[in-house]
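> Need a 3D model of the sequence below.
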Amino acid sequence: MSLPLFKLKDYQVQTLASLRRFLEKAVELNDADTAFYAVTKRPFTPPPNLPGLPYVCLRIPTGGGKTILAAHSVEVAADSFLRTDAPTVLWLVPSQTIRDQTLATLQDRAHPNRRALAERFGENVRIMGITDALYAKRADYDGGAVVIVSTIQAFRVEETEGRKVYEANGELMDHFSGLADGLRDKLETGPSGDPLPSLANVLRLRRPMVIVDEAHNARTNLSFDTLARLSPSLIVEFTATPVTPDEANPTKGIYASNVLHHVSAAELKAADMIKLPVILRGRPEPKDTIGDAIAWLDELVSLATAEEGETGEFVRPVMLVQAEQRSKDRPTLHAEEVKKLLMEDFRVPEEHIAIATGDAREIDGVDLFDRDCKIRFIITQQALREGWDCSFAYVLCSVAEQKSPRAVEQLLGRVLRLPHATRKKREELNRAYAFATTTSFQNAANTLRDGLVNNGFERVEAKALVRVAQDTIEGLEKGGSAFVFEEPMPEGTDAVALKANIENATGGRVEVDVEKGTIRARGALTDYDRTALLLAMPEAAATAVEALVHRSRGARLKPADVEQDAVHFAVPRLGVRSAAGLQLFDRAHYLDIPWKLEDSDPAPVLDFFAPPKPGADEAHVDVDTGGHVTLAFVTDLHEQLALALQEKGWTKNALVNWLDRRLPFSSRRDITRVSSTLFIAKALDVIDAKFGLGIEGLARAKFRLVEALVKVIAKHRDTREATAFERALIPQSGLDFETSADVELVFDESRYGYNSPYRGGTDFRKHLFRVIGDMETSGEEYECAVYLERHRDVKAWVRNTARQPHSFWLQTASDKFYPDFVALLNDGRVLVVEYKGGYISTAADAKEKRLVGDLWADRSNGRCLFLMIENKEFTRIDRAISG
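All right, here's what the predicted structure looks like:
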């Protein structure tokens, strides 16, 4: 039985769509520089010694799934830029450890990374390391996708492995037999003047796509010189921390990344990929810090057990303990000392502890996800093994005050991933926790925030996502007194007799006040402390023990800045009432699925298809803005790949089936395979009748055909959907619309997604959340936000971000419509405002939005208001509210 495909998150789909748009634009303009500016409106930094090369960066914070995106990017590049079924990919990673890990996932046919490749190339995928590549034959490359995983160091001539890459190798001779004349002059030659049979020349022939994982580690002149020697077709970087223009210094060989797309922490949080916020609790003494952390880990274990009982999902929370380095000059809590402390002072069994440092590697080969694994505490110093990834890690405990964000950034990244990328019902299991030894909660918070920035988060986000626990502030400001918790013992308990036993059993963490008849905890109590207390005290005191343990842990470990009277903001949504009940209004209510595409006219395909010019007429040069003649990079690339990859014999049925498989899901989501193949066959007949290409000519233009088919299908679908949508909204449609709280959206800060945080200086106190997403610092939309902020009738408002999973939307003909602002009025009504700016491309688009917005308001029985505003007509807000 085949496994289901890994479903990409919305932000991952958008990331790959950005890459596709850029590469398609690079083909259209035959220039990466102008294509990058057209897509991003930012200047392009060309890579040194690689003129014309498309070279972009996808910025993905820690926990965002860089590797799965890299695997999917191969399909995107093959179809939208390389235009080949047999791409060669050079996948560069920062270390041997990551190389081995990446190779393992790509070679495992059940792993999502490999399945991402198989989704496009089927079984025609070959995964190799450098050693394998030195023996790979021509047939290995011609048969499908080839991915070579390596470090960039392996391609440097000073390395033994690197020398082999450039040396003559008889195993590779068949790659160079029968070479076309146009290919020979692109290769490095030996003493005889013939192409050298080297792996480097094999790659020069195949024009590899280069994927660079953690690209900030490979941005020197030497790295680019090494890549230039391999004649790549494009470079795509994946990193959390790209080099910014401010950090770039070309004179020192440091070049800025061309960031094509940036994923925010909020998008990861909204997609249930990471645990946020990070809750910080600080104590002045290391022993107290460890005790608090263990106690909270115990609390999380209890919550996880309850969660499993309810949902069936197994999670076993783990704690990372950051020890100090050994020192000859002073005593330190190094790894062995921390282990001793855990065992002797906190009664942690040795089998629950593992040390992971440079000298001790006790978690190597251990499956921490195994239900029978006993490890609960992992002691390290500055870093864990590269590539270590266990989403069960929830708690970071540092026994020494940290001054540098670099000291915590990697470990902080280890506790951010949310297990199984699934939101938990218990909110405590959706957060990460940091317990710091510190005398200043502000310094500790700033260090953690800087650590998040070093993991790829925006500084504005980091400030909002590290939250100091209330008891930390009280405890440090009051000299630790806020960490003392007290419970009365049952009447008749002999406090004098129990005092010594209790205090000895808990290592002094629980004291007995004989005069008051109470037990007092100094700091949080662990499960081990609870057991010791229950054994030391009479059975009648069990309730007091449980209450003391619960209170000491801060079971409601709340951030200090949580307002007790936070606004609850729920928005009724538009539904359709039927015999099945009330359902959200969407495409299914006005479209018949599947769609019989074959009934549509294929002739409009001619509006989108132009046959390729004969090779002799192709332009291979261009003129840049300075008047210099430059190589037309894309044209040359396609010609070389066509020469290197000879096409097989084609039949019409084979071509139709190939084109059908290449149609993206967006083109065929409501079309059966029979319907699409019938339409494709008709479209091919129309094109052949017009241009007389014949089957071989059509096959050579197959990637152009895919583009034309995607566009003509989209045109037919737009017409179909617009007509059906308008019919659905008229009273005669028979649809019973209702705007109801039964299908409401509740705005929740923990699920608020956006791509970029607002960085302006205006203090928006009425915005429901700390961070405002996707709003410019000036302009008409910004002025609309200011108007809402200052309106006396507005209690709270939200910048409603587009294409986020927990934003408010209304269905239009072909897509979801995300209005710009949603406001809660003082009288409880909801106001939705769409500012009609230049981004609304057509009058038809605006008409659809107005129709569905007015319908949503009309069916709300006066609870909801909808406005579409343009030209700064903000006073219409006053009239709508008062009217």
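
> make it CA atoms for all contacts and neighbour counts henceforth
Noted.

> secondary structure class for the closest residue in space to Leu333 that isn't next to it in sequence?
Nearest non-adjacent residue to Leu333, counting by CA to CA, 6 or more residues apart in numbering: Glu324, 5.4 Å away. Going by DSSP: H, G, I helix; E, B strand; the rest coil, the secondary structure assigned to Glu324 is coil.

> residues near Glu324, how many?
21 (other CA atoms under 10 Å).

> What residues of the longest strand along the chain count as buried?
As assigned by DSSP state E, the longest strand anywhere in the chain is strand 736-746. Residues 737-740, 743-746 are the ones in strand 736-746 that count as buried (16 or more other CA atoms under 10 Å).

> Likewise for stretch 40-48?
So for stretch 40-48, counting by 16+ other CA under 10 Å, buried means 40, 44, 46-48.

> Can you give me the distance of Glu639 to Lys613?
Distance of Glu639 to Lys613, computed by CA to CA, to the nearest Å: 12 Å.

> Between these two, tell me which one has more neighbours.
Remark: of Glu639 and Lys613, Glu639 carries more neighbours, 16 against 9, as counted by other CA under 10 Å.

> For the comparison step, fold the sequence that follows:
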Amino acid sequence: MILKEYQKRALNSVSEFLQRLAEWRAKQAKVLEADPDTTFDWVSRAWEATVPARPYLPRRNGLGEPLPAFCLKIPTGGGKTLLATKIIDLANVHYRRDPHGLVLWVVPTTQIYNQTLRALKDRGHPYRQQVDLASGGRTLVLEKTSGFSPRDVADNLCILLLMLPSANRETKAQLRMFRDSGGFDRFFPAEDDVQGQQAFLKRTPNLDTFEQEGDFWGRQVKTSLGNTLRVLRPLIVLDEGHKAYSRNAKATLEGFNPCLIVELSATPPTGANVLINISGQDLNKEEMIKLDLRIRNLASTSWKDTLLASIEHRQRLEVEARRYEADTGEYIRPICLVQVERTGRDQRRTGVVHAEDVREYLLHHPDIARNQVAVKTSQKDELKEVDEVGGLMSRDCPIRFIITKQALQEGWDCAFAYVLTILTNPGSKSALTQLVGRILRQPRAKKTRVAWLDESYVFCFQRRGNELLKEVRRGFGLEGLGDLQGRVVQAADGPLEANERTVRQRERYRKATEDLVLPAFMVKDGKEWRLVHYEADILSRTRWDDVNLQGLLDLPLGDEIRRDTELRAGLGTVPLTADTAPAAGWTPAGGEPTADYAFAASHLLDVMPNPWRGYELIRRTFDALIEKYPREQVVGSYVFVLDELHKHLVGERDRLARGVFKGLLDDGTMRFVVVTRDLGFNRLPRAVQQPVDAKQVNRTDGSPYQRDLLERMVEGDLNELEHKVATYLDQQERLFFWYRNRPRHDYFVQGWKRGRIYADFLATLRPDEPDVDDAFHRVFVIETKGIHLKQAADTAYKRSVFDICSEHARKADWAEFVPAMSRVKMRFEIVDEEEWEKRLNAMFAE
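The predicted structure is shown next:
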């Protein structure tokens, strides 16, 4: 699964924090060796080194030790579960330094529990695939009723799902997980092993016991699941983390002696250590959510009129969805969620809207079949049958309407849910607030470019306008989308129409742009030329045998030999002992530690797509290091070497890919050319869609743009630097027109790295000769870079690609493919913030 940009940024920040944690923990250990009485809060130090501007509220586990705990603020629909699986891998590599061990995954509701459990048990699901990648294919998904042994935890990544209410009660005596159980006795000393029991309690003093200190047998440790968790020091993933800030919940989770707590929440409370703050705008830019949210508030007093209006609107959406499928092959079946007032068998009466009243009304509609309607309540769950046909998003699922009261308020996800129909009492203020998040997720996390299918819809009746908007906006806030409250639009009492306007090219530019075709790198494929693809044409030709590992072979290794500790409880009066085991990724063989190359190769798949090649490179690296350093020293530096190898291979991959790219150009297999056929990005758009209510943007002096290709530009299209550049372009007399190139929509250049390069502006220049027929003779492709990005590696890469584009554009004869481009010259330029105006002046003067 390809990560969104905000997800990549989040994981980079988490990785940095985890590495800082490991560094400061090691520093604390060295201080304690020198002076056992000298301590400092190493977790806070790591936080300050990562996010110095944010305060950190220290926490401690049940042993009184510093407890690293951080929160990811991720709005609804932002992919928090996927990020959690990625963070497990990062924590194991950088902080725990062991691909195995126990992860305690805590969720607040049955709905979320079932969804998470189903996904993690499905080996074809991206969540399970990610944790399998982290564990080298050795993953066990457990429930609190599952039995597991010390060997299971030592050899596998064990993920134990737990409901928060199961561990959040006033008295632990009421909880089964804290009761003595025969299923976990292998984690503890034998009952008659008095010395072993005492040593065990000394190591973990907050274990639950039976007897008191002065009893004949002394304190006996309970062999419960709760005690097992305390001994194993799990990594805790806390879903909907804001629900675990009561005194009891915090005390219980901290009492499990976790090594790390990772919280996921759309609305973290005061006191949460927010490491990552993802905004609604981030999701909207990456096409993760359906916006605008459009509300139709009917004046009718009859709930049936409201339901009928939503039925008709859903039908219109299905018509659009079928057209979209015919064009793209991608299936969407719009679903309408209907909230009622009563669902119970004995609650049906006059004056309230019952689930069965709604079902009967729906089934009287000539276009609605019985199997298209399902009721979801705490007592009746007709959606269970859907799982047998592959879930709500399967083509085999017929459901179009889901009737509920409260069962879908939390933890329920279906991107096909487009319409929310509220049939509850107009005086109820909670319905919209609690359910609005269920219809915001965008199918396949990408816009369809069909306005009807890129928005979400609410139908209700007899609501006060101001109160209605407050409810929905409060709902946005509860979903972590507070910064998108302006994307809520209330419609008049009438049919809903798409809330976008079509903005076209200015009339004076339309004829000229018909002949403007933008160049692209094309590859010869038989007799045809096609667009170059990174994986198929660049990465596939990369010669991994040419990877230079010399820089790694000279890698200096530290003297510290890291060992994990494995506890072993003796029988009878044999005292408890501590055995040492090799570091993560290494297994004993013939009495000596040996590298697990397969596990290491799994962590290089994002760089090295061929695991067999990765395996060979890892073997060469570690074998060479073992010849240079003592085996145990290489063992102790396993994670460090793996990290350095990953960084080195990224550089080598890009170096070799650049050679492939150059070779294809040199031998003519690839050319930078213009082609007559529409590639979807090589021509300027005749029109674009813009939100109706978006505010128009003018030049920095307040006057409207005159040379912009389009008739209108709106807020959000330009940052501060781009606004200055756009104003400058608009003021140039020789300029014919300029265009703000839209990322992920318009013109791009594919270089030798995976990501496409979307420039910021395209500008056309009039010819000097007054009587020339051509409206423009020069085209500039301009990318702007802020001061902080001038020296960045990404900027240097883009500059190199643009230099190649300009070089080949100078030599190209566009007339070979597009005669109308015969006299057009093109130039590609990176413009830095500190000298942007000087640079543009020089370009236009040449």
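
> still on that earlier bit, from the contact counts, what lies against the longest strand of the first structure?
Strand 736-746 of the first structure is packed against strand 570-578, strand 581-584, helix 843-858, with contacts defined by 3 or more CA pairs under 8 Å, 6 or more residues apart in numbering; DSSP states H and E.

> circling back to that earlier point, let me have the buried residues of strand 736-746 of the first structure in TSV, extended by distance to Arg114 of the first structure.
As requested, the buried residues of strand 736-746 of the first structure are arranged in TSV below (distance: CA to CA, whole Å):
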residue	distance to Arg114 of the first structure
Phe737	45
Glu738	45
Thr739	44
Ser740	44
Val743	38
Glu744	39
Leu745	37
Val746	38
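
> Quick check: the two most widely separated of those residues?
Maximum pairwise distance among the buried residues of strand 736-746 of the first structure (CA to CA): 20.5 Å, between Phe737 and Val746.

> all helices of the stretch 251-400 of the second structure, in order?
For the stretch 251-400 of the second structure, the helices defined by DSSP state H, counting those that start in this stretch cover 280-285, 303-328, 355-363.

> average distance between the last one and the first structure?
In this overlay with the first structure, the average offset of helix 355-363 of the second structure from its partner residues is 5.2 Å by mean CA distance after the TM-score superposition for the first structure.

> Name the residues of that helix that are buried.
355-359, 362.

> Looking at the buried residues of strand 736-746 of the first structure, which is nearest Leu498 of the first structure?
Looking across those and measuring by CA to CA, the closest to Leu498 of the first structure is Val746, at 51.4 Å.

> With adjacent residues omitted, what lies nearest to the closest one?
Ala570 (4.2 Å).

> Count residues in the vicinity of that neighbour, would you?
The burial count for Ala570 of the first structure: 16, using other CA under 10 Å.

> What distance do you get for it to Cys784 of the first structure?
Relative to Cys784 of the first structure, and taking CA to CA, Ala570 of the first structure is found at 22 Å.

> Out of the helices and strands packed on strand 736-746 of the first structure, which is the most enclosed?
Mean neighbour count (mean count of other CA atoms under 10 Å) peaks for strand 570-578 among these, with a mean of 20.

> Tell me which other helices or strands that one touches.
Counting by 3+ CA pairs under 8 Å, 6+ apart, strand 570-578 of the first structure packs on strand 581-584, strand 736-746.

> closest to Asp529 of the first structure out of those strands?
strand 736-746 (40.4 Å).

> Between helix 843-858 and the closest one, find me the angle.
90 degrees (axes from the mean of the first three to the mean of the last three CA atoms, to 10 degrees).

> For strand 736-746 of the first structure, give me every contacting residue.
Contact with strand 736-746 of the first structure is made by 568-578, 582-584, 806-808, 856-857, 859-860, as judged by CA atoms under 8 Å, 6 or more residues apart in numbering.

> and if we set it to 10 Å?
With contacts defined as CA atoms under 10 Å, 6 or more residues apart in numbering, strand 736-746 of the first structure is touched by 568-578, 582-585, 729, 731, 806-809, 855-861, 863-864.

> From the chain's centroid, how far away is that strand?
31 Å (CA atoms, centre = their mean, to the nearest Å).

> And for stretch 594-604 of the first structure?
37 Å.

> got the buried residues for that stretch?
Buried residues in stretch 594-604 of the first structure (16+ other CA under 10 Å): 595-598, 602, 604.

> quick check, nearest of the residues you listed to Ser233 of the first structure?
Looking across those and measuring by CA to CA, the closest to Ser233 of the first structure is Pro604, at 33.0 Å.
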